[in-house]
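# pasting the sequence and the predicted model now:
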Amino acid sequence: MTSAAKPAARPANPNFSSGPCAKRPGWSPAVLAEAPVGRSHRAAVGKARLAEVIERSARLLGLPQGWRLGIVPASDTGALEMALWSLLGPRGVEVLAWESFGAGWATDVLKQLKMTDARLLEAPYGALPDLSAVDWDCDVVFTWNGTTSGVCLPDADWISAGRTGLAICDATSAAFAMPLDFDKLDVVTWSWQKVLGGEAAHGMLALGPRAVERLESHTPAWPLPKIFRMTKGGKLNEGIFKGETINTPSMLCVEDALDGLRWAESAGGLEALIGRSRANLAAVERWVEASDWAGFLAQRPDTRSSTSICLAVIDPWFAGQTEAAQRGLVKALVGRLEAEGVAYDIGAYRDAPPGLRIWGGATVETADIEALLPWLDWAYGAIKAESRAAA
């Protein structure tokens, strides 16, 4: 490719990080003015705000009747690990991993909980494991969207409606941007910092009736830290799912989460949020179609994430470099875009193949994605030309 001309137009918002993600359009610190700071989260005003986050989230996602939704510590990681530590044990476990976070859940199951009746179904970055091989007599742990690979599940058809095990789903970069079939799921987790652009450290844990039944009938063989305990006297601690959080939440973050939820409702609800994210992916797809150097890390079009959009460099010249050189080139490209103020934090995740990762969740404007893409051509062309000249 020849070096592209430096673009004139710039993204209005250059924040394309995959977490914490871009704030919603029009956000300013003024939205936090009514936060009950300096008040106890257990006071009536605090509990009301926390309960409102739960109620609005459940309504926006269309959480079915009989599901519980709670705010828990430590972001999506805390929510998912609460589920693993509390629910696993009575059955064998299947863990699906096709990127770093799924691999992390496998570490929890195999090395921390040391479950012997467990199986890991893996796939390399860019692919999915063989979903037809999953044993639904076991509890199954999986991500819906691989945040670090840009590979998502195409649907829930592979999940057995007659399963006897639990379907435990990490949906942190899918919730509010991709359809989730709650009839096929038993546990769903996410965090505030992804699709709605909230602040970090707070997780959401949704439990279906079968998960609640497991909690009330099963006592784990291992000790449970206080922040993981969801039952009292063998019964579900319902307070957790009414705003009585286990640890102390930030009321500033709670206010910000409410602002994101209200914006999502005003933008048209779940269908509109999904549409906004899909439009962002579509813009990148049009650009990739014409590109001679960039492609998707996801091998199948139906598994391309619309939120964590991961790009690979397909230029044969780039492929001929060592991996260390490739990572250096990508680092230089990302640094050049940051120096220009047109894109922040778009390098691939450290464990992923060298490439780019652009957040395309609902808070990102498609116009900003479209403005960014010519800058990628410019930066790659410049880095390549400089590297060749120096060789």
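Arrived safely.

# going forward, measure contacts between C-alpha atoms and count neighbours the same way
Will do.

# residue contacts, Pro36?
45-46, 251-252 (C-alpha atoms under 8 Å, 6 or more residues apart in numbering).

# and it, which of the three is it?
coil (DSSP: H, G, I helix; E, B strand; the rest coil).

# want to compare, so here's the second one:
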Amino acid sequence: MSAALDPAAAGPLTKPDRLPARPWFASGPTVKPPGWELADLAGAFLGRNFRHPDGRAKLRTVITRSAELLGLPPGYQLAIVPGSDTGAIELALWNLLGHLGVEVCCWENFGFTWLVDIVQQLRLPAVTVHRADRYGALPDLSRVNFDHDVVFPWNGTTSGVCVPGSDWIPDDRAGLTICDATSAIFAMAMDYTKLDVITWSWQKALGGEAAHGMIALSPRAVERLGTFQPDRPLPKVFRIARDGRLVAEIFDGFTINSPSMLAVEDVLRSLDWCAQVGGAAELIARSRRNLDAVARWVRDSPYVDFLAEDPRTVSSTSICLRVRHAAFEQLSREQQAAFIARLCARLEECGAGYDLAPHREAPPGLRIWGGPTVETADLELLLPWIDWAFAANLHELGYE
């Protein structure tokens, strides 16, 4: 048998002797902040009207603390909205698009999801699509026309490919930049002045609960809401403007619909943790250290590589890996998916790592969440277990 098919090249068949203390590596909802306990939520404003001053004060605190910790520029308006990041970005698309032409950047599942909204649901006529031809690549961002509105994810959660900073976005753009930032905010350095709409959820970098989204609007986006009224009906949960003006109370803790005050208490705990460890800068550094740990392993590994083709675009949160072992590459797509499912099952059975399978739209491989709520020491303990599970899979296939 050739050395390329040798299971020993993928790792030992002897199980590692140490497990991660917290083996949760799902890409959303993600692991809670270190030290989190259910008792932390004892102060939740439950069984009460959330519009009571005490309930609204908690909602307002989520908004003001998030803005302060992120360092949002002066004049940016921030609100809690329904429907997680999906609700937040769809709210932006339905309220703001149609005034100018639209440019949509797509290189993984969620970019294509917003494209479907824009083309099939909003049915906008002037849409230019910048499409990557494969997972792992970016489209040519130099071709984006910023005289139009531009919609893009900062980080492709299902591909592990992020934009290489914001230099490609001009300061003097005519259109709005609408950024799905859910797996980048609090985890990647971002120049918010280049972004007119920023959306995210609590369930990524903060380890919060799902169902609630955040939307930040620049003064230019607020101006658009006052000067442009879309020729379409808007569902109630999308209505953030009225009579040509922003509904200011929504951006002051008076949410559009009933929020979960248990989830609100949970994210307040996450924001406290963020402040205690050093703020957003330290959360970004924690995520970067996690990526560095995986990068060292990838560099020394004979059978895995990053799915992202350009090192500048490798995500530090949704770390997506492809398998480049000859035995794996000889399998059909269905067999590769089964191989990965078996590998992930081995890890879960041992309590070494949970939810490491790729997104259903992505190529067969692994996806490891490296956001700031993950401890680097746990990641470092996970990686030998992946080596063991991969070698065990090869052995099971008969590569002796």
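Good, I have the coordinates. Model, not experiment: these values are computed from the prediction.

# which among the contacts of Pro36 of structure 1 count as buried?
46, 251-252 (16 or more other C-alpha atoms under 10 Å).

# nearest to Arg336 of structure 1 among the residues you listed?
Of all the buried ones among the contacts of Pro36 of structure 1, Leu252 has the smallest distance to Arg336 of structure 1: 34.0 Å, by C-alpha to C-alpha.

# trace that closest one over to structure 2, please.
Matched by TM-score structural alignment, Leu252 of structure 1 corresponds to Leu262 in structure 2.

# cool, Glu52 of structure 1 as well?
That one, Glu52 of structure 1, aligns with Thr61 by TM-score structural alignment.

# tell me roughly how far whatever helix or strand that match lives in lies from structure 1 on average.
Taking DSSP states H and E as the definition, one finds Thr61 of structure 2 inside helix 53-70. By mean C-alpha distance after the TM-score superposition for structure 1, the fitted helix 53-70 of structure 2 averages 0.4 Å away from its aligned residues in structure 1.

# now do that helix: which elements does it pack against?
Under the contact criterion of 3 or more C-alpha pairs under 8 Å, 6 or more residues apart in numbering; DSSP states H and E, helix 53-70 of structure 2 touches strand 77-82, helix 261-277.

# circling back to that earlier point, measure the match of Leu252 of structure 1 to Ala42 of structure 2 for me?
Going from Leu262 of structure 2 to Ala42 of structure 2 by C-alpha to C-alpha, to the nearest Å gives 9 Å.

# before we move on, what about Arg22 of structure 2?
Distance from Arg22 of structure 2 to Ala42 of structure 2, by C-alpha to C-alpha: 23 Å.

# more neighbours, those two?
Each of Arg22 of structure 2 and Ala42 has its neighbours counted (other C-alpha atoms under 10 Å); Arg22 has more, 19 against 12.

# can you tell me what that one aligns to in structure 1?
Checking with TM-score structural alignment, Arg22 of structure 2 has Asn13 as its match.

# try Val102 of structure 2
Per TM-score structural alignment, Val102 of structure 2 is aligned with Val93.

# I figured its match hits Leu113, correct?
No. Judged on C-alpha atoms under 8 Å, Val93 of structure 1 makes no contact with Leu113 at a distance of 11.3 Å.

# and those two? which has more neighbours close in?
Legend: neighbour count by other C-alpha under 10 Å for Val93 of structure 1 and Leu113, higher for Val93 (27 against 16).

# what about the strands in structure 1?
For structure 1, applying DSSP state E gives strands covering 68-73, 93-97, 118-122, 139-143, 145-146, 151-152, 167-170, 187-191, 202-207, 231-232, 235-236, 294-296, 308-313, 355-359.
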